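1. sequence-free structure coming up:
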């Protein structure tokens, strides 16, 4: 029997809308959090503490998040994570609207959001296996990549616009988006949501996701690829933004955002035909070498425009990696440990990539701009060379 069209798959559609709402609200509020902290006399130190709190709580949530999904199922995890986050941002909305907000309140809400975002992302990825037939997975994953690209562009813009109307409005929208998302997921059928076998909370069970990735050569290599690529592009973007700001080039800063966002959108659009018609090894090597050459070329130009265009070229290639990796995760990982594997893959690259901007800022204080860019090009070049010489990219599509 032929599987129905993706847009007729009501479980997938509801999951897609739920994740979109949660993420759009999160992007909108993230851009407003530093403004609220600064307005509450938190200063730059307060802004730094907010970022640290979010990353720290993600790290603390990593060991148990996937285990929780594998123990209770994806649906209850998604619903409860969204409900708690909705309540937290409702409290933040109230404190901002009544001028009672403090750095402590923002820190607490950020900690809750960061900690619960890990099991929510793991549960969402796990839900795809239940919702999507194997034949529809490439199309579904490509649609998810397009959604992420759009949210990255529109979320901060929406947050800034809402904050301009009222400082409390972005957080109110975020709270409502979480509650609507929880409602959508709660009304999904319960079939296949509950795991047949519940793992224990022993060390061997907690680390099962790490061990599986270590033993799977293709996924191990792909996790490293995502980690290095995200780390590199985020660091280079900071270098470009700082360069534009130092020249009082507001247009250049806008071009950087526009080019990287357009690159992600274009890459998402071409991912599905690329995955269907090209070998994984070819696509991975094209992506890694494009990144290494693009970042190296950025070091050779003083013009922000060319740097932004080259960064955009890098971003065109990266969605392919996301689709290839997520499809392999859904195809190859046993159901009983899928949550734990997904939590490692979803969280570790994000945490490592978040150090790219910090490192870029530190290096710019002691090294010339070109030297900093070249330092970010080195791990990309090493990754491309390793992929070319190793045999871990030879996995054939099913």
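-> Structure received. On a predicted model such as this, the values are computed, not experimentally measured, just so you know.

2. only C-alpha atoms for contact and neighbour calcs from this point on.
-> OK.

3. Any buried residues in whatever helix or strand residue 229 lives in, and which?
-> Assessed by DSSP states H and E, residue 229 sits inside helix 217-246. Residues of helix 217-246 classed as buried: 217-244 (neighbour count, 16 or more other C-alpha atoms under 10 Å).

4. how near is residue 140 to residue 146?
-> 10 Å (C-alpha to C-alpha, to the nearest Å).

5. What helices and strands are in contact with the helix holding residue 229?
-> If contacts are counted by 3 or more C-alpha pairs under 8 Å, 6 or more residues apart in numbering; DSSP states H and E, helix 217-246 sits against helix 208-215, helix 250-277, helix 280-299, helix 304-332, helix 338-353, helix 355-364, helix 369-389.

6. Give me the residue at the spatial middle of the protein.
-> The residue lying closest to the centre of the chain (C-alpha atoms, centre = their mean) is residue 350, at 6.4 Å.

7. Surely it touches residue 227?
-> Yes. Counting by C-alpha atoms under 8 Å, residue 350 does reach residue 227; the two are 7.4 Å apart.

8. Which strands and helices lie in contact with the strand or helix carrying residue 45?
-> Counting by DSSP H and E, the element that carries residue 45 is helix 43-72. Here helix 43-72 touches helix 10-39, helix 103-131, helix 203-206, helix 338-353, going by 3+ C-alpha pairs under 8 Å, 6+ apart.

9. right, and the ones you listed - which one's nearest residue 49?
-> helix 103-131 (7.5 Å; C-alpha to C-alpha).

10. in the first helix or strand past the closest one going along the chain, what counts as buried?
-> Remark: after helix 103-131, the chain's next helix or strand is helix 137-165, criterion DSSP H and E. Under the neighbour-count criterion of 16+ other C-alpha under 10 Å, helix 137-165 has 137-153, 155-156, 158-163 buried.

11. and helix 137-165, what other elements does it pack with?
-> helix 10-39, helix 169-186, helix 250-277, helix 304-332.

12. Using CSV, lay out these together with distance to residue 70.
-> CSV is the format used below for the helices and strands packed on helix 137-165 (distance: least, C-alpha to C-alpha, whole Å):
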stretch, distance to residue 70
helix 10-39, 18
helix 169-186, 17
helix 250-277, 29
helix 304-332, 14
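
13. Looking at those, which is nearest to residue 83?
-> helix 169-186 (5.8 Å).

14. I'd like to check what contacts the closest one. Which residues are they?
-> Helix 169-186 is contacted from outside by 14-15, 17-19, 21-22, 24-26, 28-29, 32, 75-76, 78-80, 82-83, 85-90, 92-93, 159, 162-163, using C-alpha atoms under 8 Å, 6 or more residues apart in numbering.

15. Residue 362 versus the nearest residue to residue 47 once chain neighbours are set aside, what's the distance?
-> Leaving aside its chain neighbours, residue 47 sits nearest to residue 34 (5.5 Å; criterion: C-alpha to C-alpha, 6 or more residues apart in numbering). Distance of residue 34 to residue 362, given as C-alpha to C-alpha: 20 Å.

16. Use this one as the comparison:
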């Protein structure tokens, strides 16, 4: 970075280079990737009808004992007698549910396979791109929960190799967490710690550059959203009776937990619209907090108004007015609460954005009174650095024209003899 005369250069964040596959090994690595992918895809296609037949059977184990796939103990998604009774209430057959659940598994697997193939096509010359793409294909071909991987009888010879691959996928997950997004152990001794979260935080704060931080945000955001939704779903289903039709959604919500991971990884590896994550996180915080707050207020208002109606009339016959009144109050509070939460979140988590409006307003006042171009230049560069934290800023000041007036213009790369860069 270059600074205006009289100022010091601002240091760039330390940058960790990505791992590129040497050209002499690239063809061999791609061939090995294709062979592994074809093996997995073949098993994936052949396992679909086998898994469908498993889903047609009823699990007769007690409700507290989950039905699992042979060979690995993964949840099979099979219906229990209680679930069959719930299906009957909805006038649905076991075959219909089996077709629905297997289709959902195939769609989710196709998402993993598609993102993996796309990353291989675009980033197979990068070590992390090749590794993540194969990892996604492996998870997709095994239906994420390994149901497709173990749909065959465990005595068949191919299962030995596939079981080995299944074990490798968990080791690969650990290696991914310790090396993402560069493909390197940074620092070199980080693999000894075994704490993926601690290493990610350390590298995010001390090692990563701006792009690598955005990549990390995408992956962490996708994983956190899936974990949060999965926890909410599990907590709600625990309160639902075992014979309720809502229990049939258990398998669906479990699968939907995995939807966000390939999307976040794909964006991070392909570097597609990396900088949108800040706005997405901001809106998630705002509208997530707003939803929780409004739901709490709505429930509180209903309970309070019901108590008031009971105290005044001695009965609860005025339920509709209570619901209507609570709904109107929540509708009126939506925008004020949204603005309040936006301000609080910007102040707490996006301090520069919160201060930017005040800083620019103060600079606008300075423009009306300050006539020295050098002073304005230094103030403007300082404001841009403070509010936006860019890696590169250029201010081109044109030579004075007749009449002593100056014209300025922003450029990405000003002429060397005129530009002042930060």
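-> Ah, there it is. Everything quoted here is computed from the prediction, not taken from an experiment.

17. For the two chains, what TM-score is obtained?
-> Superposed pair, TM-score by TM-score structural alignment, normalised by the length of structure 1: 0.31. Supporting alignment: 198 aligned residues with a C-alpha RMSD of 6.7 Å.

18. Same list (the helices and strands packed on helix 217-246 of structure 1) but as JSON lines, adding distance to residue 107 of structure 1.
-> As requested, these are exported to JSON lines (distance: least, C-alpha to C-alpha, whole Å):
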{"stretch": "helix 208-215", "distance to residue 107 of structure 1": "30"}
{"stretch": "helix 250-277", "distance to residue 107 of structure 1": "27"}
{"stretch": "helix 280-299", "distance to residue 107 of structure 1": "35"}
{"stretch": "helix 304-332", "distance to residue 107 of structure 1": "31"}
{"stretch": "helix 338-353", "distance to residue 107 of structure 1": "18"}
{"stretch": "helix 355-364", "distance to residue 107 of structure 1": "20"}
{"stretch": "helix 369-389", "distance to residue 107 of structure 1": "31"}
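
19. Which one, of these, ends up nearest to residue 103 of structure 1?
-> Going by C-alpha to C-alpha, the one of those nearest residue 103 of structure 1 is helix 355-364, 21.6 Å.

20. list the contacts for residue 359 of structure 1?
-> residue 235 are the contacts of residue 359 of structure 1 under C-alpha under 8 Å, 6+ apart.

21. before we move on, the earlier item: now the helices and strands packed on helix 137-165 of structure 1 in CSV, with distance to residue 109 of structure 1 and mean neighbour count?
-> Putting these into CSV (distance: least, C-alpha to C-alpha, whole Å; neighbours: other C-alpha atoms under 10 Å) gives the following:
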stretch, distance to residue 109 of structure 1, mean neighbour count
helix 10-39, 10, 21
helix 169-186, 11, 23
helix 250-277, 27, 19
helix 304-332, 29, 22
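
22. my guess is residue 129 of structure 2 contacts residue 119, does it?
-> Yes. In this structure, residue 129 of structure 2 is within contact of residue 119 by C-alpha under 8 Å, at 6.2 Å.

23. Give me the helices and strands touching the longest helix belonging to structure 2, please.
-> For structure 2, the helix with the greatest residue count under DSSP state H is helix 276-313. Applying 3+ C-alpha pairs under 8 Å, 6+ apart, we find helix 276-313 of structure 2 packed against helix 210-238, helix 319-349.

24. Turn those helices into TSV, including distance to residue 133 of structure 2.
-> Putting those into TSV (distance: least, C-alpha to C-alpha, whole Å) gives the following:
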stretch	distance to residue 133 of structure 2
helix 210-238	14
helix 319-349	33
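
25. and those helices, which is most packed in?
-> helix 210-238 (a mean of 17; mean count of other C-alpha atoms under 10 Å).

26. coming back round to it: looks like the residue nearest to residue 47 of structure 1 contacts residue 51 (just checking).
-> No. Contact criterion C-alpha under 8 Å: residue 34 of structure 1 and residue 51 do not qualify, at 9.3 Å.

27. separation between residue 64 of structure 1 and residue 113 of structure 1?
-> 16 Å.

28. quick one, which of these two is more surrounded?
-> More crowded of residue 64 of structure 1 and residue 113, by other C-alpha atoms under 10 Å: residue 113, with 23 against 18.

29. Excluding residues flanking it in the chain, which one is nearest that one?
-> Nearest residue to residue 113 of structure 1 in three dimensions, chain neighbours excluded: residue 85, at 6.0 Å (C-alpha to C-alpha, 6+ apart).

30. need the contact list for that neighbour.
-> Residue 85 of structure 1 makes contacts with 112-113, 116, 175, 178, as judged by C-alpha under 8 Å, 6+ apart.

31. Among the residues you listed, which pair sits farthest apart?
-> Longest span within those, C-alpha to C-alpha: 116 and 175, 14.0 Å.

32. which parts of whatever helix or strand residue 83 of structure 1 lives in are buried?
-> Assigned by DSSP H and E, residue 83 of structure 1 falls within helix 74-97. Of all the residues in helix 74-97 of structure 1, those buried under the rule 16+ other C-alpha under 10 Å are 74-93, 95-97.

33. closest to residue 125 of structure 1 out of the helices and strands packed on helix 217-246 of structure 1?
-> Nearest to residue 125 of structure 1, of these and by C-alpha to C-alpha, is helix 338-353 at 6.9 Å.

34. Distance from the chain centre to that closest one, please.
-> Here helix 338-353 of structure 1 is found 10 Å from its chain centre; the criterion is C-alpha atoms, centre = their mean, to the nearest Å.

35. Following the helix or strand where residue 107 of structure 2 lies in sequence, what is the next regular element?
-> Assigned by DSSP H and E, residue 107 of structure 2 belongs to helix 94-123. Proceeding N to C from helix 94-123 of structure 2, the next assigned helix or strand is helix 127-141, under DSSP H and E.

36. orientation of the helix or strand following that next one relative to helix 127-141 in degrees?
-> Note on helix 127-141 of structure 2: by DSSP H and E, the next helix or strand toward the C-terminus is helix 158-179. Interaxial angle of helix 158-179 of structure 2 relative to helix 127-141 (axes from the mean of the first three to the mean of the last three C-alpha atoms, to 10 degrees): 140 degrees.

37. which parts of helix 158-179 of structure 2 are buried?
-> Neighbour-count burial for helix 158-179 of structure 2 [16+ other C-alpha under 10 Å]: 159, 162-163, 165-166, 169, 172, 175-176, 178-179.

38. next structured bit after that helix?
-> Using DSSP H and E, the helix or strand that follows helix 158-179 of structure 2 in sequence is helix 196-206.

39. helices or strands up against that following helix?
-> helix 158-179, helix 210-238.

40. In TSV: these, plus distance to residue 345 of structure 2.
-> Below are those laid out as TSV (distance: least, C-alpha to C-alpha, whole Å):
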stretch	distance to residue 345 of structure 2
helix 158-179	29
helix 210-238	17
